[in-house]
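Enquirer: attaching a predicted model along with its sequence, questions to come.
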Amino acid sequence: MLVLTRRAGERILIGDDIVVTILETRGDAVRIGIDAPRGVRIQRDEIVQAVSAANQDAMQSSLDAEEAERLLKKSLG
């Protein structure tokens, strides 16, 4: 991991077409702007993790429902 210290208004270049600009610092928060080609996905890690966890919960619920249905059919059959 590359660790840099930047001030407001300073930029970080990633490759030839991604620019990260430090917009503002306020206490513990840093506002950044990211300029990247439209095809580059930019996502917040906590959102990706929350969606992944929700998907796993939904999958487990689906598996639990399928198992309950199978057991019900077995006990009635």
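Expert: Ah, there it is.
Enquirer: contacts and neighbour counts: CA atoms only from here.
Expert: OK.
Enquirer: tell me which element the most centrally placed residue in the chain falls in.
Expert: Most central in the chain under CA atoms, centre = their mean is residue 48, positioned 2.3 Å from the mean C-alpha point. For residue 48, the host element (DSSP states H and E) is helix 45-76.
Enquirer: what helices or strands is the longest strand along the chain leaning on?
Expert: The strand spanning the most residues in the chain, taking DSSP state E as the definition, is strand 18-26. The contact analysis (3 or more CA pairs under 8 Å, 6 or more residues apart in numbering; DSSP states H and E) places strand 18-26 against strand 11-14, strand 29-35.
Enquirer: before we go on, here's another structure to hold up against the first:
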Amino acid sequence: MLVLSRKKGESIVIQDQIELTILSVDGDTVKVGISAPKHVDIFRKEVYLSIQEANRESVAPQQSDLNALIHRLRGENKSE
């Protein structure tokens, strides 16, 4: 991890396209402004992790769906 010190009004540039600017520092709270192209998604980490978890849950097969698929692939019929 790269660690940099910045003061209010100072910036960090990432690959000519993303600029992080320190807007204010108040105690333990730092306000950061981010300038980036519109196609770059920017999330707070807790929101990003929540989105990832929701995506994992939406694509994970449910056990009952998985069992039904196994029965179908084996040619088994529930009515038998």
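Expert: Thanks, I have it. Nothing here was measured: the structure is a model prediction, and the numbers come from that model.
Enquirer: sorry, back to before: outside of the longest strand of the first structure itself, list whatever touches it.
Expert: Outside strand 18-26 of the first structure, the residues that touch it by CA atoms under 8 Å, 6 or more residues apart in numbering are 6-14, 30-37.
Enquirer: just the buried members of these?
Expert: residue 11 (16 or more other CA atoms under 10 Å).
Enquirer: any idea how far the closest residue to residue 30 of the second structure other than its chain neighbours is from residue 32 of the second structure?
Expert: Nearest non-adjacent residue to residue 30 of the second structure, counting by CA to CA, 6 or more residues apart in numbering: residue 24, 5.8 Å away. According to CA to CA, to the nearest Å, residue 24 of the second structure stands 7 Å off from residue 32 of the second structure.
Enquirer: can you check residue 80 of the second structure too?
Expert: 64 Å.
Enquirer: what of residue 49 of the second structure?
Expert: Residue 49 of the second structure is 20 Å from residue 32 of the second structure, by CA to CA.
Enquirer: same check, this time on residue 74 of the second structure
Expert: 57 Å.
Enquirer: give the contact list for residue 43 of the second structure.
Expert: Under the criterion of CA under 8 Å, 6+ apart, residue 43 of the second structure has no neighbours.
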